[in-house]
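K.L.:
Build me a structure from this.
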Amino acid sequence: MSRFHESLPSTGGEARSPLDSVRRTSYPQVDRNLALVVGAGGAAGNAWAIGVIAGLAEAGLDLTEAADLMVGTSSGATVAAWVRSGIPPAELLASVLSEPVQPVGQKRERPPSPAMAAVFERMRAIGAAATSAADLQRAMGAFGLESDSTFGPEAAEQRRAMVAARLPRHVWPERPMILVALDARTGELAAFDRDSGVDLVDAVIASTALPGAGPTHSINGTRYINGGVRSAENADLATGYANVVVLSPFGGRSGPLPEGQFEGLRRFPGADLPSQVDALRNQGSHVEVITPDADSRTAMGTNQMDPATRIPSAHAGRTQGKQEARHLTLLWR
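P.N.:
The predicted model follows:
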């Protein structure tokens, strides 16, 4: 388990969330005891997060029942939608483990896309040239819009059919859930929930629409890109919750970055996970961050986009989740 202790100055006063500047939702009054944040992580990170959640539940700490809010970004948006569907964690894990075994390096059939190495090289160049977080987000959106011309109309149709087939439910859950995307033209935050007037399938597609690797996603005339461009976790959206648990598939790494890493992007203050965690703590939240341990990193490999990593990542996540449960239970006893 990783913990971040870098100090940020306290903002003082009432804790505010980035959602305050977007809109107020009409959820009934809910408890604000626990928020579960699931970050971006590609195919491997998605399976690892499901494994961790299942391992925690197996050890007696079912965060799917306890979480008053779920925040999902990119592959974490899919995890959030699965978890909020009401399917028990053990069944979600079993579903991942029942997927066809693929040789490492073999990709699932998907709409044609440029080589991922070239996509991430372009993304890192955009990050290096950006002068602010807002500049980075706008430039990444422009990259996504520019890349749209390389994908035919069938790419969006295939993508929607694929995402819809993977979701057990296509309606928003009753309990609060936020899926994060960005407006491709403005770079502004789009925090989708059941009051957004957006179909759940569309919200998941928008949150997972990686610039250059697939088309931007159109919802009511606005085009969206992956919420991981803003932050791999977007943990700041859990502001105001007493306890926050963050599952960060991309966190805790050192050395050369694997392929398919959002963390190859330059992160400005406030967008990196340590800054967001410190801000939450300064505003009174108890925050725990779970990142892949050594065994999980080995299982996830060097290309987290590779579907062949999913089954080993899920197994490793389950084992790690059972270990993490002991720590979390002691903290909250």
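
K.L.:
make it CA atoms for all contacts and neighbour counts henceforth
P.N.:
Fine.

K.L.:
what packs against the helix ranked longest in the chain?
P.N.:
Ranked by residue count, the top helix of the chain under DSSP state H comes out as helix 310-332. Applying 3 or more C-alpha pairs under 8 Å, 6 or more residues apart in numbering; DSSP states H and E, one finds that helix 310-332 makes contact with helix 42-58, helix 89-97, helix 294-300.

K.L.:
got a list of contacts for the second one?
P.N.:
Contacts of helix 89-97 with the rest of the structure, by C-alpha atoms under 8 Å, 6 or more residues apart in numbering, involve 47, 50-51, 53-54, 57-58, 64, 82-83, 310-311, 314.

K.L.:
How about Ser218: what's its closest non-neighbour residue?
P.N.:
Tyr224 (6.3 Å; C-alpha to C-alpha, 6 or more residues apart in numbering).

K.L.:
Surely that neighbour and Gly214 touch.
P.N.:
No. With contact defined as C-alpha atoms under 8 Å, Tyr224 does not reach Gly214; the gap is 11.5 Å.

K.L.:
Sketch out the helices for the chain, chain order is fine.
P.N.:
Using DSSP H, helices in the chain cover 42-58, 63-66, 75-83, 89-97, 116-129, 133-147, 153-166, 200-207, 273-282, 294-300, 310-332.

K.L.:
Second input sequence below; structure requested for side-by-side comparison:
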Amino acid sequence: MTTHSHEANDAAGVERALVLGGGGPVGYAWTAGLLSGLVDAGRDLRRAERIVGTSAGAIAGAQFALGVDVAAGLSTELNRRSEPSPYESAATGGIGDLLSIFAGAARAADPDQARAAIGATALAAKTMTEEEFLAGPGYASLAGQVWPPAFRATAVSATTGRLVVWSADSGVDLAKAVASSSSVPGFTPPVTMHGDRYMDGGARSSLNADLVAGARSVIVVSCTALTPPEGLDPALAAPYEDQAAELDAIRAAGGSLAVIEPGPEFLALSGHGTRLMDMGLIPEAFQVGREQGAKEAPRLDSW
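P.N.:
Modelled structure (predicted):
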């Protein structure tokens, strides 16, 4: 099994790298729409030699690399909305508390140990079964697919708290790897692979952009604003500072960097990140992303 701790990085020599961050079902739809809009405008980011996806970004990235019809998949997802959503409590604010816990773990004296504590809670939580989780349309569309060579999915061991980066060389099923990357602690079950259980890569970082430090040209897509709002309590600034450090690592390694953040339309739709788990926003999020993709295309002419 090929895995990487958070210090490891094998992006040196990579010409083009694409990073897709986490952001719940709504962030997934926006990201998928954004990528679709860029392709329609002549910027096919599938040229990337490295695509690193975290959580929602892992789903979008795997589907994008495979050429999956995302619009059809979103229709399937919406047809399932009569079923109970595992994210119902998160949609009403629970996810904000979880993100604060993630940020606290990143600043702990032993981040891996702090994340293992989160994992212990995830393992003890009453959720749907792994089989039910993997039957979701985002993962079912990946079942049996050959792993795209460029694609990587981040996840965190629920027992050790260590980051892993799944690749074609890891010897794991693509759908299970992507599901592990987006298994939100406390809401969905950690996924079993290689004798361990794995949870959301966002437990380490919503971007994990530093994993592509060393690549020559990098595009980072974030489902949330990367600049803290005015008047933010300094105690809540840690996630912004950590993401800025990841982007600085790319620049310090000599890479050119283009960052795509939500435009005003998506910020308004998502309640500035507070409604990213609201399944009802999926169709509009996809369309807003598609429109933003067309607007972003001109500045990505090197791709």
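
K.L.:
what's the TM between chain one and chain two?
P.N.:
Superposed pair, TM-score by TM-score structural alignment, normalised by the length of structure 2: 0.83. Supporting alignment: 291 aligned residues with a C-alpha RMSD of 3.2 Å.

K.L.:
one step back: just the angle between the longest helix of structure 1 and helix 42-58, please?
P.N.:
For helix 310-332 of structure 1 against helix 42-58, the angle by axes from the mean of the first three to the mean of the last three C-alpha atoms, to 10 degrees is 40 degrees.

K.L.:
Would you mind listing the buried residues in helix 310-332 of structure 1?
P.N.:
310-325 (16 or more other C-alpha atoms under 10 Å).

K.L.:
Touching it from outside, list them.
P.N.:
1, 43-61, 93, 96-97, 99, 101, 290, 292-293, 295-296, 299-300.

K.L.:
most residues in a single strand of structure 1, which one?
P.N.:
strand 177-183 (DSSP state E).

K.L.:
what about that one, how far off from structure 2?
P.N.:
Taken over the aligned residues, the distance from strand 177-183 of structure 1 to structure 2 averages 0.7 Å (mean C-alpha distance after the TM-score superposition for structure 1).

K.L.:
who's in contact with that strand?
P.N.:
69-74, 77, 80, 84, 137, 141, 188-194, 203-204, 206-208, 222-230, 234.

K.L.:
Quick check on those residues: which are buried?
P.N.:
Using 16+ other C-alpha under 10 Å, the buried members of the contacts of strand 177-183 of structure 1 are 69-74, 77, 80, 84, 137, 141, 188-194, 203-204, 206-208, 223-230, 234.

K.L.:
measure Thr131 of structure 1 to Leu265 of structure 1 for me?
P.N.:
Distance from Thr131 of structure 1 to Leu265 of structure 1, counting by C-alpha to C-alpha, to the nearest Å: 13 Å.

K.L.:
who has more neighbours, these two?
P.N.:
Neighbour count, other C-alpha atoms under 10 Å: between Thr131 of structure 1 and Leu265, Leu265 has more, with 22 against 11.

K.L.:
Glu58 of structure 1 matches what in structure 2?
P.N.:
Under the alignment (TM-score structural alignment), Glu58 of structure 1 pairs with Asp40 in structure 2.

K.L.:
typo on my end, it should be Ala81 of structure 1
P.N.:
In structure 2, Ala81 of structure 1 lands on Ala62 (TM-score structural alignment).

K.L.:
try Met305 of structure 1
P.N.:
By TM-score structural alignment, Met305 of structure 1 lines up with Met277.

K.L.:
So that match sits against Gly22, correct?
P.N.:
No. Contact criterion C-alpha under 8 Å: Met277 of structure 2 and Gly22 do not qualify, at 11.2 Å.

K.L.:
Same drill for those two, tell me which one is more crowded.
P.N.:
Neighbours were counted for Met277 of structure 2 and for Gly22 using other C-alpha under 10 Å; Gly22 has more, 31 against 27.

K.L.:
mind checking what the more buried one lines up with in structure 1?
P.N.:
With TM-score structural alignment as the criterion, Gly22 of structure 2 pairs with Ala40.

K.L.:
ok, Ile50 of structure 1 - contacts?
P.N.:
Taking C-alpha under 8 Å, 6+ apart, one finds 79, 89, 92-93, 314, 317-318 in contact with Ile50 of structure 1.

K.L.:
7 Å instead, please
P.N.:
Contacts for Ile50 of structure 1 (C-alpha atoms under 7 Å, 6 or more residues apart in numbering) come out as 79, 92-93, 314.

K.L.:
Also Ala44 of structure 1?
P.N.:
Applying C-alpha under 7 Å, 6+ apart to Ala44 of structure 1 gives the contacts 300, 304-305, 307, 309-310, 313.
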